[in-house]
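Colleague: show me the folded form of this:
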Amino acid sequence: MRGPSALASLVAAAAALLLLIEGCGGAMYKVGDLDAWGIPPPSKPDVYSRWAKSIHFALGDSIWFLYPPSQDSVVQVTPRAFAACEASDPVLKLDDGNSVFNLTTPGRFYYISAAPGHCRKGQKLAVDVPMANGTYLPPTANDLAAFAPMPAEAPAGFESAALGPAGAHPSAAFRAAAAGAGSFLLAALSFAVFLL
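Modeller: Just a heads-up that it's a prediction; the model follows:
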């Protein structure tokens, strides 16, 4: 039988664990600040992109998707799958109706609804997470492809082009990459930045 000292040790260990969890955890954000993750209303077709731009995420933060599990889900996808609204090969799929994704590494992360037709109606979200010092990683060519259709062949030198100053917000890097990539790509990237 365990004595009072064992119980006191267990309580102290639980309290220490709670303090550790609270000290390491970041903020949790309900996606879109809407009642639920769903197709954006016609009056706010860009609700998810505007919401993501309004939040200054940090490492350790979490994003919370709330939705009826019998009607929807959320999948984390690659940039190209995000552009194509393709949910068949997700990075991660959650469908419990109360899905939390922890933002533990810097970069851009992409989420879409796996319900048929929802993504094409605007139920998609891209989130930028800065490094611990607050600077953002420059977007990769794949990140650029998530927001702008790429020509059949990328312009010469595009893959090695500088994508913006180190630490700049990703939208600044999109504009910098467009400067030398030709008029078609410039127009497509400008449209993508507008959508962000």
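Colleague: every contact and neighbour count from this point should use C-alpha atoms.
Modeller: OK.
Colleague: helix or strand: which one has the residue nearest the centre of the chain?
Modeller: With distances taken as Cα atoms, centre = their mean, residue 127 lies nearest the centre of the chain, 2.7 Å away. According to DSSP states H and E, residue 127 maps onto strand 124-129.
Colleague: other SSEs contacting that strand?
Modeller: helix 47-54, strand 107-112 (3 or more Cα pairs under 8 Å, 6 or more residues apart in numbering; DSSP states H and E).
Colleague: one more, please, to line up against the first structure:
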Amino acid sequence: MAKEMLVGGKTDAWRVPASESDSLNQWAEKSRFQVGDYLVWKYDGGKDSVLQVSREDYGNCSISNPIKEYNDGTTKVKLEHPGPFYFISGAKGHCEKGQKLVVVVLTPRGGRFTGIAPSPSPSPSSAFAEFEGPAVAPTSSATALNGGIFMMAMGVVAAMWVFPM
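Modeller: You can find the predicted model right below:
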């Protein structure tokens, strides 16, 4: 079921953060985003905007070539595919001061993601590797340790049987 998620969890969150701990990425890391969910921004459209950008433009805070630009004051973006989405402020200098956001949309359970970054340039850094879901759980070292202890115990029992004291 699709959800509408108010960016930052509050109306005035799309602004230059007061501190690094006030970063929108801190909020995004604590949230789960699914395909079909919506991000909603509320801000003063006369003073700011939301730009969806490539990974490279996000890292460089480049506002010159956005994938999409929103400046209506109440922006609603549908997360249409799994993988990362990059957003920065369109106000000059705001991105450099931390007004930016990355959200990672989860791959649907049992789904397959062969996504390509929504980037206007075909640079290799903006393409994502192929992901298969669901992930296989790593082998537990505790399981391997228990198996080793069992084999050692069996060896001791066998030695005691072959070489009685």
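Colleague: the first structure: matching residues for the biggest helix by length in the second structure?
Modeller: If you go by DSSP state H, the second structure has its longest helix at helix 141-162. Using TM-score structural alignment, helix 141-162 of the second structure lines up with nothing in the first structure.
Colleague: can you give the distance from that helix to the centre of its chain?
Modeller: Per Cα atoms, centre = their mean, to the nearest Å, the displacement of helix 141-162 of the second structure from the mean C-alpha position of its chain is 44 Å.
Colleague: same question, stretch 54-68 of the second structure
Modeller: Centroid separation for stretch 54-68 of the second structure versus its chain: 17 Å, with Cα atoms, centre = their mean.
Colleague: that stretch maps to which residues in the first structure?
Modeller: Mapped onto the first structure using TM-score structural alignment, stretch 54-68 of the second structure covers residues 78-92.
Colleague: what's in contact with the matching stretch?
Modeller: Stretch 78-92 of the first structure is contacted from outside by 75-77, 109-114, 119-120, 124, 142-143, 145-148, using Cα atoms under 8 Å, 6 or more residues apart in numbering.
Colleague: now the buried members of those.
Modeller: 75-77, 109-114, 119-120, 124, 143, 145-148 (16 or more other Cα atoms under 10 Å).
Colleague: got the contact list for the nearest residue to residue 71 of the second structure once chain neighbours are set aside?
Modeller: Ranked by Cα to Cα, 6 or more residues apart in numbering and with sequence neighbours excluded, the top spatial neighbour of residue 71 of the second structure is residue 49, at 4.4 Å. Residues near residue 49 of the second structure by Cα under 8 Å, 6+ apart: 43, 69-73, 89-91.
Colleague: make CSV out of those and add secondary structure.
Modeller: CSV is the format used below for these (DSSP: H, G, I helix; E, B strand; the rest coil):
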residue, secondary structure
43, coil
69, strand
70, strand
71, coil
72, coil
73, coil
89, strand
90, coil
91, coil
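Colleague: just the buried ones from those?
Modeller: For the contacts of residue 49 of the second structure, buried by 16+ other Cα under 10 Å: 43, 69-73, 89-90.
Colleague: of the residues you listed, closest to residue 113 of the second structure?
Modeller: Comparing these against residue 113 of the second structure with Cα to Cα places residue 69 closest, at 25.8 Å.
Colleague: is it correct that the closest one is in contact with residue 75?
Modeller: No: Residue 69 of the second structure is beyond contact range of residue 75, at 9.7 Å (criterion: Cα atoms under 8 Å).
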